[in-house]
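Novice: Provided below for reference: sequence and predicted model.
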Amino acid sequence: MRPIRHFADRPHVAIVDPCSAAGYDLPDIEAGGLGGTEATVLRISAALGASFDITHFQHGRSVEQRSIAGRLCPLGDRGPTGDFDALVVINRWKVAVALRRRYPGTAVFLWLHVYPGRHNRKMGTALKEAGITVICVSLTHERYLETFLNAAAMPRSVVIYNPLNDALQPDGTPRDPCRLLFASSPHKGLAEVFAQFATLRAQVPDLTLAVADPGYLRWECGPVPEGVTFLGALSHPALMEHLRRALCLFYPQTTFAETFGLILAEANAVGTPVLVHGALGANAEIVADRNQHVDGHDPAQILARIQAWRRTAPRVRSNPAFRLSSVAQKWADLLSSAVAVQDHLEVQS
């Protein structure tokens, strides 16, 4: 049984990341090369730090340290140790279920950032029986999970978006009408984007494509078309500068479904349009403006949209619900509610 918390204490929250290849901290966002999931975990943790005492357990971390995002600890063989009011597990449902057995009096959440594959069909029943709440990162993500698991096996779920920095705004940077940008890991459809760009450039030969690859995954993408330059892993401020200068974020690939797609939201936040295949993953939810949607299988649509944007750049904006201040409040409400329920049960027992 957990000790009864004093009213003035900040609730203790453990965030368990069994998927990370190495430890990570806030400076890694600015340095570049950090995945969107890890960056989201750190941003949310830093925003909640005044109200919650957060400890991270990260797979691949070897040294404990303090951070604005909380205490950063190695994930040992037995997982987190200590008294916590809530446990948040990144992606691994079996880890969440194991922790529920180990900490029966603690609120446990599964923070899902991926679409589960066929071998995970048992997860719904296991999570539901364990009383674990699943946090999805978009409504599209949640609907997929409901269909994948079927209604009878669907555990309790909530949707909390990944966060955009509140300060991201258009700043009047001139756009280069010849410059397109792809800014994702290459496994997210870069081979297809190369083919789409080569077809497009045959019609508009002065176009270029800059590729910002965070570098955390090597992926074979085939021949590189003429007009492509590689930027490598960029710091977050540098990436935003490239976004501001580009005609658009060029992302009409049709194969990799995003559960959220933070770079899509960031592009719109700085006023840059996104050329995106609307009928895939959460694209249509995150980029709600249909003028930014194309059929990625149709080269004529892609060409027509690029030509139109070269003549007149569209005005775009981000969804206020994606802003860090809004997202952090939803997290605070969720965790506070869970802690209040657990405290009530402790008193009752």
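Specialist: Cool, the structure landed.
Novice: contacts and neighbour counts: CA atoms only from here.
Specialist: Fine.
Novice: so what touches the top helix by length along the chain?
Specialist: Criterion DSSP state H: the longest helix present in the chain is helix 324-348. Helix 324-348 has contacts (CA atoms under 8 Å, 6 or more residues apart in numbering) with 1-2, 4-5, 11, 44, 47-48, 51, 85-86, 105-107, 160-166, 320-321.
Novice: this is the comparison structure:
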Amino acid sequence: MNGGVTFVDPVAPRPYSGAPGALAGLGGTESTLVRVCESLSAHMPVRVRQTARQLPVEIAGGVSYADLDLRRPLPENPDRIVVVNSLKVAPKLARLHPHARVHVWLHVFPGRHTLRLAPALKAHGVDIICVSRSQARWLECELGDDAPPITHVHNPIADDLAPDGTARDPNLLLFASSPHKGLAQVFERFERLKIRFPDLRLAVADPGYLDWPTGRIPEGVLPLGRLSQPDLIDWMRRALCLFYPQDHFAETFGLVIAEANAVGCAALLHRGLGANDEVASGPGQCIDTTDADAIAARIADWRAAAPATPFAEPRPEFRLSHVAAQWARLLETVPQATRATA
């Protein structure tokens, strides 16, 4: 890989890197990209190009970050190009770089009109890398015969995340996602649950990248705002569970679920929604969250076991070292498909 790999991010709202503080206010997609790129940089040249970046080249964590001009070929002439979330940009880069392997790294569920771009991906030899098996299966069903090659690589969690013996507070629940991911519904279900368990509190950590209406905030909610990653992990260690009983927003992976489980914190999730069942590491975390009695019964069981018992455990296949090795193999071995020439 003389030209290395270039990750192209045409959708992030602002430039970012692995420099201290550079990911503040952004989501799991950007932090995952930085983790993967920094791990790969030990084995190959890695660049990240961003439409939102106007500053000169920045080097952080062994990765080069630079601006992106989609009107002309990338000057580094990479062997591999990984486009974040844009089915529209990938065929354009495939035309500009006929000798490169081009992939779309898909962290979202595309809308209907975006899915119509799939034949162009197939014609230009572009494959799709999903972040979970469930997302990949959904995409295959949606696209049918129009589907290009689709695979998946899970998003990574840190290698050293593990339970550390911190006592769990039987009255502390935690929501740690952007409010558009069902927080209004979580508030409703927390308020009903609090009738049965009046001492419950719900801490809400908001990464702050999207302002979203959530309606009235119930009594017992503790707004934490934006937390650093170490502070968030500390709350996960203390909380009875990650409280996520909503059936409106489907996660393509659910990084906070994997991180919470890795430190022994169970996640109360809606069964069959997105990647919930795939990512949850222990039994009993995925239930029918439209059933208030089922929610109350599961919380009662976990409260009875607190504070000492971890309810979940780390998953080795989500560890950064494992995920980075998958990426390295994928970038070396994915075959180039036949491309359209126009």
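Specialist: Ah, there it is. Computed from a prediction, not measured in an experiment: that's the story for all the values here.
Novice: circling back: so how far is the longest helix of structure 1 off the chain centroid?
Specialist: A distance of 22 Å separates the centroid of the chain from that of helix 324-348 of structure 1, by CA atoms, centre = their mean, to the nearest Å.
Novice: ok, stretch 113-122 of structure 2 next?
Specialist: That offset, for stretch 113-122 of structure 2, works out to 23 Å (CA atoms, centre = their mean).
Novice: quick one, strands of the stretch 51-200 of structure 2?
Specialist: For the stretch 51-200 of structure 2, the strands defined by DSSP state E, counting those that start in this stretch occupy 58-60, 63-67, 80-84, 101-106, 127-130, 150-152, 169-176.
Novice: wait, which of those strands is closest to residue 12 of structure 2?
Specialist: Residue 12 of structure 2 lies closest, by CA to CA, to one member of these: strand 80-84, at 9.0 Å.
Novice: what range in structure 1 matches the closest one?
Specialist: Alignment of strand 80-84 of structure 2 against structure 1: residues 86-90, by TM-score structural alignment.
Novice: can you give me the helices for structure 1?
Specialist: Using DSSP H, helices in structure 1 cover 27-31, 36-48, 93-102, 123-130, 139-149, 190-203, 236-245, 262-269, 283-286, 299-311, 324-348.
Novice: please say which position in structure 1 residue 170 of structure 2 maps to.
Specialist: With TM-score structural alignment as the criterion, residue 170 of structure 2 matches residue 177.
Novice: pull the residues that contact stretch 34-52 of structure 2.
Specialist: By CA under 8 Å, 6+ apart, stretch 34-52 of structure 2 touches 1, 3-15, 17-18, 61-69, 156, 320-321, 323-324, 327-328.
Novice: rerun that using 7 Å as the cut-off
Specialist: Here stretch 34-52 of structure 2 makes contact (CA atoms under 7 Å, 6 or more residues apart in numbering) with 4-10, 12-15, 17-18, 61-68, 324, 328.
Novice: what does it correspond to over in structure 1?
Specialist: Using TM-score structural alignment, stretch 34-52 of structure 2 pairs with 42-60 in structure 1.
Novice: what's the end-to-end length of the matching stretch?
Specialist: End-to-end distance of stretch 42-60 of structure 1 (CA to CA, to the nearest Å): 16 Å.
Novice: could you do stretch 12-26 of structure 1 as well?
Specialist: Stretch 12-26 of structure 1 end-to-end distance (CA to CA) = 20 Å.
Novice: for the counterpart of residue 166 of structure 1 in structure 2, which residues are in contact?
Specialist: Counting by TM-score structural alignment, residue 166 of structure 1 lines up with residue 159 in structure 2. Residues in contact with residue 159 of structure 2 (CA under 7 Å, 6+ apart) are 319, 320, 321.
Novice: let's go with 6 Å and repeat that
Specialist: 319, 320 (CA atoms under 6 Å, 6 or more residues apart in numbering).
Novice: same check on the one 4 residues further on?
Specialist: If you count contacts by CA under 6 Å, 6+ apart, residue 163 of structure 2 has them with 263, 264.
Novice: likewise residue 182 of structure 1?
Specialist: By CA under 6 Å, 6+ apart, the contact set of residue 182 of structure 1 is 211, 249, 250.
Novice: quick one: it from residue 53 of structure 1, how far?
Specialist: Residue 182 of structure 1 is 37 Å from residue 53 of structure 1, by CA to CA.
Novice: now swap in residue 208 of structure 1 and tell me
Specialist: 47 Å.
Novice: between the two, tell me which one has more neighbours.
Specialist: residue 208 (22 against 19; other CA atoms under 10 Å).
Novice: tell me the counterpart of the more buried one in structure 2.
Specialist: For residue 208 of structure 1, the residue aligned by TM-score structural alignment is residue 201.
Novice: so that match makes contact with residue 220?
Specialist: Yes: at 4.7 Å, residue 201 of structure 2 counts as touching residue 220 under the criterion of CA atoms under 6 Å.
Novice: what about residue 323 of structure 1, neighbour count?
Specialist: Residue 323 of structure 1, neighbours per other CA under 10 Å, totals 20.
Novice: likewise residue 345 of structure 1?
Specialist: 11.
Novice: residue 125 of structure 1 corresponds to which position in structure 2?
Specialist: By TM-score structural alignment, residue 125 of structure 1 lines up with residue 119.
Novice: just checking, that match touches residue 146?
Specialist: Yes: with contact defined as CA under 6 Å, residue 119 of structure 2 and residue 146 form a contacting pair (5.4 Å).
Novice: need the contact partners of stretch 176-191 of structure 2.
Specialist: So stretch 176-191 of structure 2 is contacted by 204, 205, 206, 212, 214, 245, 246, 248, 249 (CA under 6 Å, 6+ apart).
Novice: and the furthest pair within these?
Specialist: 205 and 248 (18.9 Å).
Novice: and those two? Which one has more around it.
Specialist: residue 205 (20 against 14).
Novice: that one contacts residue 225, correct?
Specialist: Yes: applying CA under 6 Å, one finds residue 205 of structure 2 in contact with residue 225, separated by 5.2 Å.
Novice: mind checking how far the equivalent of residue 269 of structure 1 over in structure 2 is from residue 139 of structure 2?
Specialist: Counting by TM-score structural alignment, residue 269 of structure 1 corresponds to residue 262 in structure 2. Distance of residue 262 of structure 2 to residue 139 of structure 2, given as CA to CA: 28 Å.
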